[in-house]
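**Student:** build the 3D model from these lines:
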Amino acid sequence: MKYAVFTGATGGLGTLCVKELSRLANWMVFAGGTKEAELEKLGKLPNIIPVRLDVTKQESVNATLEIIKSYTNKLDAIVNFAGMTSFTSLIEGESVEAIEKLLNVNVVGTARVNRTFFDMLYQGHGRIINCSSESGWMTPQPFAGPYVLSKYAVDAYNDSLRRELIYLGIPVIKIQPGSYETNITQQVYENFDKTISNTKYYKKLLTKMKPLMMMELNQKNDSRRLVKTVIHAMESRHPKLKYRVGTGKLLAMLELLPEGGVDVVYKLIFGKQGHL
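**Tutor:** Got it, this is the predicted structure:
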């Protein structure tokens, strides 16, 4: 039997991955999340042990560690899917608070989980899988600053950790998914509406931007492909260093341009705001 701890198991894509893993007889998954109702549902699945896990609190992670130790003395995989998103200006509203919150969950939470469970992972000669985003490698988009910088940080953390753990024979793999229809997508919609209602500088621009943003977020990427990719990363004898799944077509086209060219495209599409 193989053992894995899976964070973010009660939200969107993490839930789908855990449900698929429950069908595999060779895995026992400690499914960590903060939504009690979802944890209760996951607990009814075979091979799933639900645990209330808040990655922003060390005492919560320590409590999960003790639960895991009551079942096994080793881990074969740590899969970090706990994460948050946002849509906000970097110069208006609660932008600083948003940055702090996303860094705490997406980056520090990932590092905290890997640090706390590492001894058990080393004991099992296991691997670490960190969920980043297409935003972790693409040129940054306006009004996604807190999310983008957190995912850039996840990418940097992942690569630094990988180059450290090659000396211990522990694979570190990053998943860089595009947009999928989940509760996180709904959170972006809500943040957008809040931003456009409260903005002092960007109401005209955001009104123009909304249709393009909706088109990008409403891509019907097949979540089954992402789930299969995550399981492949968990089980492959020779996993890739990174997996990109469901990359947005419009955003991918921007990657063909130099940085200044991307700026020109944004100005041409949405126009200059000027002074009030």
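
**Student:** from here on, just use CA atoms for contacts and neighbour counts.
**Tutor:** Will do.

**Student:** so residue 232, which state does it fall into?
**Tutor:** Secondary structure, DSSP: H, G, I helix; E, B strand; the rest coil: residue 232 is helix.

**Student:** count the neighbours of it for me.
**Tutor:** Residue 232 is flanked by 14 other residues according to other Cα atoms under 10 Å.

**Student:** tell me who's in contact with it.
**Tutor:** residue 239 (Cα atoms under 8 Å, 6 or more residues apart in numbering).

**Student:** all strands of the stretch 1-150 of the chain, in order?
**Tutor:** Counting by DSSP state E, counting those that start in this stretch, one finds strands in the stretch 1-150 of the chain at the ranges 2-7, 27-33, 48-52, 77-80, 127-131.

**Student:** how about this one, so we can line them up?
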Amino acid sequence: MKKVCVITGGGSGMGLATAKIIGRENYIIIVGRSIEKLEGALAELRAEGIEAESFACDISDRDSVDKLATYAKEKGKISAVIHAAGMSPHMGEARKIMEANALGTININEAFYNVMEERSCIIDVSSMSAHLTPKIIMPERSYKYSRIDTVLFMRKMMARVNLFPKKLRSSVAYGISKHFVVWYAKTDAAKFGKKGIRVISISPGNFETPMGDLEKESASEYTEYCAIKRFGYVEEIASLFSFCVSDKCGYLTGVDILCDGGCVASGCNPLKMR
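**Tutor:** You can find the predicted model right below:
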């Protein structure tokens, strides 16, 4: 059977760079909102001799994600899912960001739990914002509703976001949603472990990607706090993703890996930077 790797957000940036590495040994399914937006990425992969195809999926819609999971299972044994799709503060309003980042992660993990087998791995991509956003903002006590009632979960997440002025809500939604991703991956580890599946989250800092370009003006001020004073290169984070899903990391699960050039370690405080 083919080894299959599913990469959401695989049309550009971190996802595409990862597909070029993992595609050497896996059949790749890159996932995005529309097939048309994935055409260029698919052509790049095939030009490098990588077997790949694209699949349109709305990660915030559970039915759409279920169809993706079922399709991937039909193509072969799913070795890895790299859930890199998401929205940054400049890409939409607060609720859309929460749906894409938080609800999207719930949908991906739940749908693929049903189709993945032993010695496979899911990476849920978070952000250094999960570590930088002040903890007092996080409605962590309400995260448990993600496994009980997703409608109630979303209501509670947005209730917290809506406490803030409108101009800050997209940024607050982003910080909360990415903090939730870290929590969700960690607390999913035991459940997935019973099937021999690993779940981790990775929290990138600022990288040279199309999404990073949208945030570049506001993100650049963080660079001076980094030990490595530049944005990361996509090949660097792609190599980390690829290593973490490999059998070489067969004992790694239930943990978040921060890859931010040393920004969080500096102790910088976003509230004092604005």
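
**Student:** quick one on the thing from earlier: can you add mean neighbour count and distance to residue 220 of structure 1 and give the strands of the stretch 1-150 of structure 1 back as TSV?
**Tutor:** Output for the strands of the stretch 1-150 of structure 1, formatted as TSV (neighbours: other Cα atoms under 10 Å; distance: least, Cα to Cα, whole Å):
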stretch	mean neighbour count	distance to residue 220 of structure 1
strand 2-7	24	25
strand 27-33	24	26
strand 48-52	23	28
strand 77-80	27	24
strand 127-131	25	20
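
**Student:** can I get the ones you listed in a markdown table including distance to residue 184 of structure 1?
**Tutor:** Output for the strands of the stretch 1-150 of structure 1, formatted as a markdown table (distance: least, Cα to Cα, whole Å):
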| stretch | distance to residue 184 of structure 1 |
| --- | --- |
| strand 2-7 | 15 |
| strand 27-33 | 15 |
| strand 48-52 | 20 |
| strand 77-80 | 16 |
| strand 127-131 | 14 |
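
**Student:** structure 1: which residue goes with residue 120 of structure 2?
**Tutor:** In structure 1, the residue paired with residue 120 of structure 2 is residue 126, using TM-score structural alignment.

**Student:** go on, residue 85 of structure 2?
**Tutor:** That one, residue 85 of structure 2, aligns with residue 82 by TM-score structural alignment.

**Student:** what's the local residue count around its match?
**Tutor:** Neighbours of residue 82 of structure 1 using other Cα under 10 Å come to 27.

**Student:** who's in contact with it?
**Tutor:** 7-9, 11, 14, 33, 55, 105-106, 109-110.

**Student:** now those residues as a markdown table including distance to residue 254 of structure 1?
**Tutor:** Putting these into a markdown table (distance: Cα to Cα, whole Å) gives the following:
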| residue | distance to residue 254 of structure 1 |
| --- | --- |
| 7 | 32 |
| 8 | 30 |
| 9 | 32 |
| 11 | 30 |
| 14 | 29 |
| 33 | 35 |
| 55 | 34 |
| 105 | 28 |
| 106 | 25 |
| 109 | 31 |
| 110 | 29 |
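
**Student:** tell me where structure 1 has helices.
**Tutor:** Ranges of helices in structure 1, per DSSP state H, are 13-21, 36-42, 58-69, 95-102, 109-123, 145-165, 183-198, 203-217, 223-235, 249-254, 259-270.

**Student:** contacting residues around the fourth one?
**Tutor:** When contacts are taken as Cα under 8 Å, 6+ apart, the neighbours of helix 95-102 of structure 1 outside the stretch itself are 83-86, 88-90, 146-147, 150.

**Student:** same thing with the second one?
**Tutor:** Residues from elsewhere that reach helix 36-42 of structure 1 (Cα under 8 Å, 6+ apart): 10, 19, 31-33, 48-52.

**Student:** rerun that using 10 Å as the cut-off
**Tutor:** Residues outside helix 36-42 of structure 1 that contact it (Cα atoms under 10 Å, 6 or more residues apart in numbering) are 9-11, 15, 18-19, 22, 31-33, 48-52.

**Student:** average offset of that helix relative to structure 2?
**Tutor:** Mean deviation of helix 36-42 of structure 1 relative to structure 2 after superposition (mean Cα distance after the TM-score superposition for structure 1): 3.0 Å.

**Student:** what's around the residue nearest to residue 112 of structure 2 when sequence neighbours are not counted, how many residues?
**Tutor:** Spatial nearest neighbour of residue 112 of structure 2, excluding adjacent residues (Cα to Cα, 6 or more residues apart in numbering): residue 69 at 5.6 Å. By the measure other Cα under 10 Å, the count of residues near residue 69 of structure 2 is 23.

**Student:** check the one 10 residues further on too.
**Tutor:** Taking other Cα under 10 Å as the criterion, the count of residues near residue 79 of structure 2 is 23.

**Student:** next one: residue 40 of structure 2
**Tutor:** Applying other Cα under 10 Å, we find 12 residues neighbouring residue 40 of structure 2.

**Student:** now the two most distant members of the contacts of helix 36-42 of structure 1.
**Tutor:** 22 and 52 (17.9 Å; Cα to Cα).

**Student:** map residue 59 of structure 2 onto structure 1.
**Tutor:** Using TM-score structural alignment, residue 59 of structure 2 pairs with residue 55 in structure 1.

**Student:** measure the residue nearest to residue 234 of structure 1 when sequence neighbours are not counted to residue 125 of structure 1 for me?
**Tutor:** Sequence neighbours aside, residue 77 is the residue nearest to residue 234 of structure 1 in space, at 6.7 Å (criterion: Cα to Cα, 6+ apart). With distances taken as Cα to Cα, to the nearest Å, residue 77 of structure 1 is found 9 Å from residue 125 of structure 1.
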